[in-house]
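Participant: sequence first, then the predicted structure, then my questions.
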Amino acid sequence: MATTSNQLTATSFSSPPSWDVFLSFYGKDTRRNFIANLYFSLDQAEILTFKDDPELEKGEEISCGLLKAIHGTKMFVVVLSENYARSPWCLNELVEILNCKRNRNRIVPVFYYVDPSDLRHQKGGFGEALSYHMKRYSVDFIEKWKSALAEIGQLSGYHLKKDSDEYVQLMLNT
């Protein structure tokens, strides 16, 4: 069951942040490699990091748990991989994260083997994913998701390239 936009915006959280960093990512692309290493490094640096699998309480409704975590976070690392937009969960998280940005929360995008212009213009896998979602979701959802992808594609971030020997070190000053 996908989280609806109404669920995301209707919920308000007033408690102080309980997380330094929230990781948003598409699990099949990055969970066992990039995210596992990033989470380990952040944990070693004693940065309180929300990653869905160990942090959600068992039996807790996933959408509520994610919303609480998003609204209780100081900064976000959004790892945008090839299949990120295939997940309505990821897209809904992104919309909510960008809403938090408007409240001065910091967002650090990581373009994980994707070109930021593909997000801005919904090309490649991002365009294909949105076309697929058009069969199941309302125009309102699609427009919010397109806008969120375009917005994050315009942010400065880390850009990993497949044919590069780059090493990325995220500088997270929380």
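Facilitator: Cool, the structure landed. Numbers count the residues shown, from 1 in each chain.
Participant: contacts, neighbours, all on C-alpha from now
Facilitator: Will do.
Participant: and the residue nearest the centre of this protein?
Facilitator: Among the residues of the chain, Ser24 comes closest to the average C-alpha position under Cα atoms, centre = their mean, at 3.1 Å.
Participant: try this one side by side with the last:
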Amino acid sequence: MLASMANQGASSSAAPFTKSWKNHVFLSFRGEDTRHNFTDHLYSALCQEGIVTFRDDNELRRGEEISNALLTAIEDSKISVVVFSENYASSEWCLDELVKILDCKESNQQSVIPVFYKVNPSDVRNHRGSFGDALANMERKYEDEMDKVKKWRAALAQAAALSGFPLDE
């Protein structure tokens, strides 16, 4: 399914407006959870099928704000695959990516495909378990910027409500 969506995205006739996509797919994931297993395998499989896939390979993040290059990569991708894993919500970068991804879904008619890697979609949607714990920590850290945390909460709920793929392995 992802391959056919990505290949459609490469052609401007598939979209209701003319937009040239630099990437077919943008991968959003928590590096420490999935970089050296699931995400590497997914990335390799997509590339083998000729699907142009953006994956941020920068393991060590400097600063707390998402880079402009990453925001541009999200904007330039027809599809975003969001790999929700146990520690996804503990990363401000991941949460900022998710907000941007959902903004682009609305403004650019991009597709978003959630993958629930060893997490329950309802825990993501309802902010339970590790997602609830991470958001509680974010509320303490950003007590003077609660609008930011509210955006993250809303983005998690919205993305988890999309049809996706739960994976236990």
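Facilitator: Noted; the coordinates are in hand. Because the structure is a prediction, the values reported are computed rather than measured.
Participant: could you find the counterpart of the residue nearest to the centre of the first structure in the second structure?
Facilitator: Matched by TM-score structural alignment, Ser24 of the first structure corresponds to Ser28 in the second structure.
Participant: with adjacent residues omitted, what lies nearest to its match?
Facilitator: With sequence-adjacent residues excluded and distances taken as Cα to Cα, 6 or more residues apart in numbering, Ser28 of the second structure is closest to Val82, at 4.7 Å.
Participant: so what's that neighbour up against?
Facilitator: Applying Cα atoms under 8 Å, 6 or more residues apart in numbering to Val82 of the second structure gives the contacts Leu27, Ser28, Phe29, Leu98, Val112, Ile113, Pro114, Val115.
Participant: please narrow those residues to those residing in helices.
Facilitator: Per DSSP state H, helices hold the following members of the contacts of Val82 of the second structure: Leu98.
Participant: ok so, going back, what about the aligned partner of the residue nearest to Ser28 of the second structure in the first structure, distance to Ala148 of the first structure?
Facilitator: Residue pairing (TM-score structural alignment): Val82 of the second structure is matched to Val78 of the first structure. For Val78 of the first structure, the distance to Ala148 of the first structure (Cα to Cα, to the nearest Å) stands at 12 Å.
Participant: who touches both of the two?
Facilitator: Counting by Cα under 8 Å, 6+ apart, the contacts common to Val78 of the first structure and Ala148 are Leu94.
Participant: helices of the second structure, start to end?
Facilitator: Using DSSP H, the helices of the second structure run over residues 2-9, 31-34, 38-48, 68-75, 92-108, 121-126, 130-141, 146-160.
Participant: what residues of stretch 26-45 of the second structure count as buried?
Facilitator: Judged by neighbour count (16 or more other Cα atoms under 10 Å), stretch 26-45 of the second structure contains these buried residues: Phe26, Leu27, Ser28, Phe29, Arg30, Gly31, Asp33, Thr34, Arg35, Phe38, Thr39, Tyr43.
Participant: same check, this time on stretch 50-70 of the first structure
Facilitator: Those would be Phe50, Lys51, Asp52, Leu56, Ile62, Ser63, Leu66, Leu67, Lys68, Ala69, Ile70, for stretch 50-70 of the first structure by 16+ other Cα under 10 Å.
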